[in-house]
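# The following comprises the amino acid sequence and a computationally predicted model.
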Amino acid sequence: MPLRDLLLVLLVVSIWGVNFVFIRWGVEDVPPLFMTGLRYLAAALPAVFFVRRPDVPLATLVGYGLAIGVAQFGLLFMAISLGMPSGLASLIMQLQAFFTFALAFVFLGERINRFQSIGASIAFAGIAVIALERLELHVLLPLLMCVASAFFWGLSNIIIKKTGRVDMFSFVVWSSLVPPVPLFALSMLVEGPGPVIDGLTRISGLGLASIAFNGYAATLIGFGLWSVLLSRYPASTIAPFSLLVPVAGMISAGLLLGETVTGLEIWGSALVFAGLMVNVFGPRLSIRTRGA
């Protein structure tokens, strides 16, 4: 891989990691569901006027928008708003890899190899370790919401797999039209108009930066560059770089938010990361060992 493309892929994983910090800044100003809607409004406008609509059924766009926008990011923003550490959230979200192959087994008939099973067992053992000191409902709930968010990320991946070859940048832009209306409606019902109006009238510079960074940097630039890289290289070459997202997330959360991790969180995070490593690199090592 040329140095230019290596720098691009490192830029994307850094953007996605730092984005968890921007989410924290955003939900400190504006209620999380409404903030999620603003994220997707920014991602859709004005890009939708300049990008051709992807050649996919409307139901696919709507289903993907609901899964990734309303469910995945709605739950993630709410979890961080309720106290889920941003750095830890960036790691737990990578459970989407295990949910993806489990859902692919159920809906697409894909086989699960032993490395996926072993990796999932190790990773979810790590989640159990992290949960040991979060048994009170007010701290356990954000953790469970984050795990559920990863599940819906996996579900959105299945929608993409069933769609087949598609211009991902166009797909992301047009599917971003879906989440704002249901998210704003849910926000009015759950969070209430008072907190929303108060948040919007008192929003800080960091809050505005959160909307811009989430909508343009993390969504359009991130997914746009990622799709370009996937078009140039095999997925097996690009996908392992996603393991750097929680690294960037935890480092940026420590530097910018002053987040610290407890002993159990360190051990649990190490297990989750080890499970992801087994899932990504296990099959390759097995093939090389057999070849040797």
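Yep, it's here. Numbers count the residues shown, from 1 in each chain.

# contacts and neighbour counts: CA atoms only from here.
Noted.

# how far out from the middle of the chain is the host helix or strand of Ser121?
Secondary structure from DSSP states H and E places Ser121 in helix 114-131. With C-alpha atoms, centre = their mean, to the nearest Å as the basis, helix 114-131 stands 19 Å off its chain's centre.

# same for that helix, what does it pack against?
helix 96-107, helix 263-291 (3 or more C-alpha pairs under 8 Å, 6 or more residues apart in numbering; DSSP states H and E).

# buried stuff in that helix?
Of the residues in helix 114-131, those with enough neighbours to count as buried (16 or more other C-alpha atoms under 10 Å) are 115-117, 119-127, 129-131.

# Check stretch 274-292 too.
Within stretch 274-292, the residues that qualify as buried by neighbour count (16+ other C-alpha under 10 Å) are 274-280, 282.

# Please apply the same query to stretch 32-50.
Applying a neighbour-count criterion of 16+ other C-alpha under 10 Å, one finds 32-45, 47-48 buried in stretch 32-50.

# what does stretch 53-73 give?
For stretch 53-73, by 16+ other C-alpha under 10 Å, it's 54, 60-73.

# from the buried residues of stretch 274-292, which is closest to Ile92?
Using C-alpha to C-alpha, Leu276 comes nearest to Ile92 of the buried residues of stretch 274-292, at 10.6 Å.

# between the helices and strands packed on helix 114-131, which one is nearest to Ala212?
Set against Ala212 and scored by C-alpha to C-alpha, the helices and strands packed on helix 114-131 come closest in helix 96-107, at 25.0 Å.

# what's the distance between the residue nearest the centre of the chain and Ala125?
With distances taken as C-alpha atoms, centre = their mean, the residue of the chain nearest its centroid is Met93 (5.7 Å). In this structure, Met93 lies at 15 Å from Ala125, with C-alpha to C-alpha, to the nearest Å as the measure.

# now Leu177
Going from Leu177 to Ala125 by C-alpha to C-alpha gives 37 Å.

# Would you map the helices across the stretch 51-200 of the chain?
Listed in chain order, the helices of the stretch 51-200 of the chain (DSSP state H, counting those that start in this stretch) span 58-64, 74-81, 86-92, 96-107, 114-131, 137-163, 168-175, 180-190, 193-201.

# for comparison:
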Amino acid sequence: MPLKDVLAALIVIVVWGANFVVIKFGVDEVPPMLLGALRFIFVAFPAVLFVPRPAVPWRYVVGYGATICLGQFVFLFLAIYLGMPAGLASLVLQAQAFFTVAIAALVLHEAIRLHHVLGIGLAIVGLVMLDAGADSAMVPLLGFVLTLVAAFSWACGNIVLKCAGPVRMLSMVVWGALLPPIPFLLLSAAFEGPDRMLDSLLHLSWRAVAVVAYLSGVATLVGYVLWGRLLSRHPVARVAPLSLLIPVVGLLCADWVLDEKLGLWQWMGGVVVLIGLALNLFGARWLAGLRNRPQAT
């Protein structure tokens, strides 16, 4: 992977790792479905007036909007609102890496190499170790399940992007964001109530405004544009596991900002995740080097 793509991946990891703490602040002040609507309204407008429609069939734009924009965040926002700790949400959501690789193998017939299996397997061990140290809060079962559904939605969106082929990601993100606001507003009206919606909008704090700005401008426009470019340039099995670093950042941010303390097992788990990621990214090169090493005589 070229250096510029490695740097882009690091930006995505930091932006999305901090994203979970920002979401936690957001749902503490704004109902989750209304927060989702505000996020994508400001992703789409006014940018859609200036950014051309992506040069792909509409089914891909709708599929992207329905999976990555709507499905993922309906379930993630609701999970965090219902008590899923921000740090652990960042951890569980990375099940998308495994969902993505599995769907790509089934649908796109992408090859899964030995180093991919070993690297992802090692990263799973690291994620389990991260979870083992999470004794600061009880994890609600419904929140855990909703986060897994969000991960599956993200994985489906990754496959939509891969099937769409080369596409200008800024256009895809902006035009895909046109789909979620109305469903989010309908869900908010149905479950949160018009009175609560109006009261939240009339009494937005500066922190809530900053949350919406971060979620729409940084986490969505910057994060998903860079992520989509990585998916378009590299095999899914190489890109998707990069997200396994996100919970390391997410847990650190939750520790520093929300006082969700990290235990020894979580620190050790983060190191194991890094080793698994390195094996996934560089395993082919390492194995080739071992095979080509001159044999001692």
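Perfect, thanks for sending it. Quick caveat, the model's predicted, so the values are computed rather than measured.

# ok, of the buried residues of stretch 53-73 of structure 1, which one's closest to Val18 of structure 1?
Among these, Phe73 lies closest to Val18 of structure 1 (C-alpha to C-alpha), at 15.4 Å.

# Was I right to think the closest one contacts Ala150?
No: between Phe73 of structure 1 and Ala150 there is no contact, the gap being 9.3 Å when judged by C-alpha atoms under 8 Å.

# Could you report the neighbour count for the residue nearest to Leu257 of structure 1 when sequence neighbours are not counted?
Residue nearest to Leu257 of structure 1 in three dimensions, not counting chain neighbours: Val21, with 7.3 Å by C-alpha to C-alpha, 6 or more residues apart in numbering. When counting by other C-alpha atoms under 10 Å, one arrives at 24 neighbours for Val21 of structure 1.

# now do Val139 of structure 2
Residue crowding around Val139 of structure 2 was assessed by other C-alpha under 10 Å; the count is 16.

# do Ala190 of structure 2 as well
As a burial measure, Ala190 of structure 2 scores 11 neighbours (other C-alpha under 10 Å).

# Identify the residues contacting Trp16 of structure 2.
In this structure, Trp16 of structure 2 makes contact with 219, 223, 246, 250, judged by C-alpha atoms under 8 Å, 6 or more residues apart in numbering.

# pretty sure the first one contacts Asn19?
Going back to what we said before, that points to Ala219 of structure 2. Yes: contact between Ala219 of structure 2 and Asn19 holds when scored by C-alpha under 8 Å: they sit 6.6 Å apart.

# What lies in contact with stretch 77-94 of structure 1?
17, 20-21, 23-24, 27-28, 31-33, 35-36, 76, 127, 138-139, 141-143, 145-147, 149-150, 243, 245-247, 249-254, 259, 269, 272-273, 276.

# Leu229 of structure 1 touches Asp5, doesn't it?
Yes: using C-alpha under 8 Å, Leu229 of structure 1 is in contact with Asp5, at 7.4 Å.

# Those two: who's more crowded?
A count of neighbours by other C-alpha under 10 Å puts Leu229 above the other of Leu229 of structure 1 and Asp5, at 18 against 14.

# Can you tell me the element that one falls in?
Secondary structure assigned from DSSP H and E places Leu229 of structure 1 in helix 222-232.

# for that helix, the distance to its chain's centre please.
Going by C-alpha atoms, centre = their mean, the spacing between the C-alpha centre of helix 222-232 of structure 1 and its chain's C-alpha centre is 16 Å.

# How about stretch 27-44 of structure 2?
Averaging C-alpha coordinates over stretch 27-44 of structure 2 and over its chain gives two centres that are 17 Å apart (C-alpha atoms, centre = their mean).

# Could you list the residues in contact with that stretch?
Stretch 27-44 of structure 2 is touched from outside by 26, 69, 73-74, 77-78, 80-81, 173-175, 177-178, 180-182, 184-185, 187-188, 192, 196-197, 200, 208, 212-213, 215-217, 220-221, with contacts defined as C-alpha under 8 Å, 6+ apart.

# ok, Leu208 of structure 1 - contacts?
For Leu208 of structure 1, the contact set (C-alpha under 8 Å, 6+ apart) comprises Gly26.

# So it versus Met35 of structure 1, what's the distance?
10 Å.

# what comes into contact with stretch 235-246 of structure 2?
Contacts of stretch 235-246 of structure 2 with the rest of the structure, by C-alpha under 8 Å, 6+ apart, involve 9, 13-14, 16-17, 90-91, 94, 96-98, 100-101, 104, 110, 112, 116, 120, 123, 162, 230-231, 273-274, 277, 280-281.

# Go again with 7 Å.
Outside stretch 235-246 of structure 2, the residues that touch it by C-alpha atoms under 7 Å, 6 or more residues apart in numbering are 13-14, 16-17, 90, 94, 97, 100-101, 116, 230-231, 273, 277, 280-281.
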